[in-house]
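*Asks:* need a structure here:
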Amino acid sequence: MVENINIRVANLQENYLIAKHLYLMWQDIGVPDESIQSNWLEITKEYIDNARHKLFYQAFIADISNTIVGSVSCKIFAGLYPNIIKPEYRKQGYIWGVYVEPDYRRQGIAKKLMEEAIAYLKSISCTKVILHASPQGKPLYSHLGFDENNEMGLDLS
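*Replies:* Down below sits the predicted model:
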């Protein structure tokens, strides 16, 4: 465990860093560079801007001695279909882009980032948190109490 880690809210100037971490996360899970759109930075920054204005977006940064080593993003889950359930019964938060620099992994940083994101989503009255886990992230998310869900997929490629 890292002792001198500071978890803080990301500022607007750090949108580039959040986007870069998302890009690196996709690389880490084996997505080839040629599969990623060349304007990934603009796409991600636009997504963040929209989510910040409409979906209570918040990002958190892990900082050790003024070196940023990780980040996580979270927001209200906008849904896949019209949400007709009252928010007090079903207001889902969504966590995405959990990333820690390779040299700092397995030291509890992702856990601290996740705890901060979960606390934020709870503070805005979310009733549930969802995420899509990479194989590397599943053990942490299970440890934090996330359970397997019934999402199913069919690869059409």
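
*Asks:* only C-alpha atoms for contact and neighbour calcs from this point on.
*Replies:* OK.

*Asks:* helix, strand or coil for the residue lying closest to Lys45 once chain neighbours are set aside?
*Replies:* Spatially, and ignoring its direct neighbours in sequence, Lys45 is nearest to Asn15 (6.2 Å; Cα to Cα, 6 or more residues apart in numbering). Here Asn15 is recorded as helix under DSSP: H, G, I helix; E, B strand; the rest coil.

*Asks:* From Val129, how far out is the residue positioned nearest the centre of the chain?
*Replies:* The centroid of the chain falls nearest to Trp96 when counting by Cα atoms, centre = their mean (2.3 Å). Between Trp96 and Val129 the distance is 11 Å, computed by Cα to Cα, to the nearest Å.

*Asks:* now swap in Ser35 and tell me
*Replies:* Taking Cα to Cα, one finds Ser35 at 29 Å from Val129.

*Asks:* Please provide the structure for the following sequence as well, for comparison with the first:
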Amino acid sequence: MPIVELTSDDALLVENYGLHWLEMGIGTDDTRADWRAEAHRFLVDARKHAGLASFMAKVDGEPVGTACCHILPRAFPAFRKGDAARIGYVWGVYVRPEHRGIGVGAMLVSACMSHLKVSGCGRVLLHAGERSASLYGRMGFMPTEEYSAAL
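*Replies:* Model (predicted):
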């Protein structure tokens, strides 16, 4: 199953990004009216300023999944010997339901991780839903103690 880097098909990325959130239970009442335009803007900006790369999996020539990754600005200066100079972030991992459970998601995330490593990242982060947490655990990701608060 080929994994190819996408350089311009933002429509597919945006479509899959929306499906991802809808499948996680975010209803249309809680969805921004301009989310598609915001996603397009984000992709353009992240390509220009954060080394965004996106990947697509194909089966029989048809797209069945996508994933994105980019380099995060450091939240604080590196201090410890093991602190990574650059940190990557994987997001927007989406595999069509009929193609789940056969390794498509793992191949997409691996493509992102390889891209980030070549880009000089020493660590990669992602946020995982319940459905995909076991996949990420098998790939070496570990839960972290992150806290957040709405402002």
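
*Asks:* Could you get me the TM-score between them?
*Replies:* The pair, once superposed, lands on a TM-score of 0.92 when counted by TM-score structural alignment, normalised by the length of structure 2; 148 aligned residues with a Cα RMSD of 1.7 Å.

*Asks:* Ser35 and Val129 of structure 1: which is more packed in?
*Replies:* Val129 (19 against 9; other Cα atoms under 10 Å).

*Asks:* ok so the more buried one is a helix residue?
*Replies:* No. Counting by three-state DSSP, Val129 of structure 1 is not found in a helix; it is strand.

*Asks:* Verify the stated contact: it with Ile76.
*Replies:* No. Assessed by Cα atoms under 8 Å, Val129 of structure 1 is found out of contact with Ile76, at 9.0 Å.

*Asks:* Touching both of these two, which residues are there?
*Replies:* 92-94, 121 (Cα atoms under 8 Å, 6 or more residues apart in numbering).

*Asks:* can you redo those as TSV with secondary structure and distance to Pro135 of structure 1?
*Replies:* Converted to TSV, the shared contacts of Val129 and Ile76 of structure 1 look like this (DSSP: H, G, I helix; E, B strand; the rest coil; distance: Cα to Cα, whole Å):
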residue	secondary structure	distance to Pro135 of structure 1
Gln92	strand	23
Gly93	strand	21
Tyr94	strand	18
Leu121	helix	24
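
*Asks:* So which of those residues is surrounded by the most neighbours?
*Replies:* Going by other Cα under 10 Å, Gly93 tops those with 27 neighbours.

*Asks:* What distance do you get for that residue to Phe77 of structure 1?
*Replies:* Distance of Gly93 of structure 1 to Phe77 of structure 1, given as Cα to Cα: 5 Å.

*Asks:* Check Asn83 of structure 1 too.
*Replies:* On the measure of Cα to Cα, Asn83 of structure 1 and Phe77 of structure 1 end up 10 Å apart.
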